[in-house]
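Asker: Quick one, structure for this:
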Amino acid sequence: MKRLLFLLAILALGIGAYFLLRDDGVLEQVTEARVEAALLGNGVPADMAGCMAPRLTDRLSIVQLRRLERMAPQEGEPAIPPSTDAALERLRRVDDQQAVEQLVRVAAGCGVELMFGG
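Answerer: Here you go, the predicted model:
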């Protein structure tokens, strides 16, 4: 009887893990929603945030997405950087070249796509 309960518990954990970690699972949806909310919260227009969020979650790990959160304005900083130097300083805080490169590529791709109505 204990062995049967143990096997059922293992099966339940396996099914739960499948629904959580599969390609369109709960974990990915939550992450994508969180990325979109963070983009919106940092002044990215809704169309652009909606385009960028799924692409960023496809291309970056959870750790890299968390590193990108370092770009958020710190206490005393305006939501949108007032100069190129201020924007570059926020990018330097990320300290992950691959994450920054993907952010720039995704932003550029979405910008072109939205500009031409794609």
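Asker: switch to C-alpha atoms for all contacts and neighbour counts from now on
Answerer: Noted.
Asker: Any buried residues in stretch 84-92, and which?
Answerer: Across stretch 84-92, burial judged by 16 or more other Cα atoms under 10 Å covers 90-91.
Asker: From the chain's centroid, how far away is that stretch?
Answerer: 19 Å (Cα atoms, centre = their mean, to the nearest Å).
Asker: who are the neighbours of the strand or helix carrying L7, in terms of helices and strands?
Answerer: Secondary structure assigned from DSSP states H and E places L7 in helix 2-21. Helices and strands touching helix 2-21, by 3 or more Cα pairs under 8 Å, 6 or more residues apart in numbering; DSSP states H and E, are helix 26-41.
Asker: and the helix it packs on, which residues are buried?
Answerer: Of the residues in helix 26-41, those buried (16+ other Cα under 10 Å) are 28, 31-33, 35-40.
Asker: next up, for comparison:
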Amino acid sequence: MSACAPAKLAEGRVRSALVDAGLSNANAACMADRMTDRLSIGQLQKLQALQGPKRGLSDYVATVRRIGDAELLGVTTTAAALCAMGFAPEKR
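Answerer: This next block holds a predicted model:
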């Protein structure tokens, strides 16, 4: 097993959590790939707890902001922006 295997195993769970939080499948897949490489398991678990009604990326980022974790917010914001604009390699 490679050193990044745990992050890749977590990617599916993160993707599901993002969809459960109301993001589209395409944005969730793109963001999960970026986020699992950059966040700790504890930070990913915080995201997994964010479930709610269908909402857009800006509403999701506002919800993440309320967690109060600057690194988590930065990674989420960057992933959301890059994926939404199509600049993330994962979205191409």
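Asker: How alike are these chains, TM-score-wise?
Answerer: Superposed pair, TM-score by TM-score structural alignment, normalised by the length of structure 2: 0.75. Supporting alignment: 88 aligned residues with a Cα RMSD of 2.8 Å.
Asker: picking up where we left off before, taking helix 26-41 as reference, get the angle to the helix holding L7 of structure 1.
Answerer: 30 degrees (axes from the mean of the first three to the mean of the last three Cα atoms, to 10 degrees).
Asker: hmm, who's touching helix 2-21 of structure 1?
Answerer: Here helix 2-21 of structure 1 makes contact (Cα atoms under 8 Å, 6 or more residues apart in numbering) with 25-28.
Asker: Need the buried residues of helix 26-41 of structure 1 in JSON lines (columns: distance to R55 of structure 1).
Answerer: Putting the buried residues of helix 26-41 of structure 1 into JSON lines (distance: Cα to Cα, whole Å) gives the following:
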{"residue": "E28", "distance to R55 of structure 1": "12"}
{"residue": "T31", "distance to R55 of structure 1": "12"}
{"residue": "E32", "distance to R55 of structure 1": "9"}
{"residue": "A33", "distance to R55 of structure 1": "12"}
{"residue": "V35", "distance to R55 of structure 1": "10"}
{"residue": "E36", "distance to R55 of structure 1": "11"}
{"residue": "A37", "distance to R55 of structure 1": "14"}
{"residue": "A38", "distance to R55 of structure 1": "14"}
{"residue": "L39", "distance to R55 of structure 1": "13"}
{"residue": "L40", "distance to R55 of structure 1": "15"}
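Asker: picking that back up, could I get the contacts of helix 2-21 of structure 1 in JSON lines, plus columns for distance to A49 of structure 1?
Answerer: As requested, these are arranged in JSON lines below (distance: Cα to Cα, whole Å):
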{"residue": "G25", "distance to A49 of structure 1": "20"}
{"residue": "V26", "distance to A49 of structure 1": "20"}
{"residue": "L27", "distance to A49 of structure 1": "19"}
{"residue": "E28", "distance to A49 of structure 1": "16"}
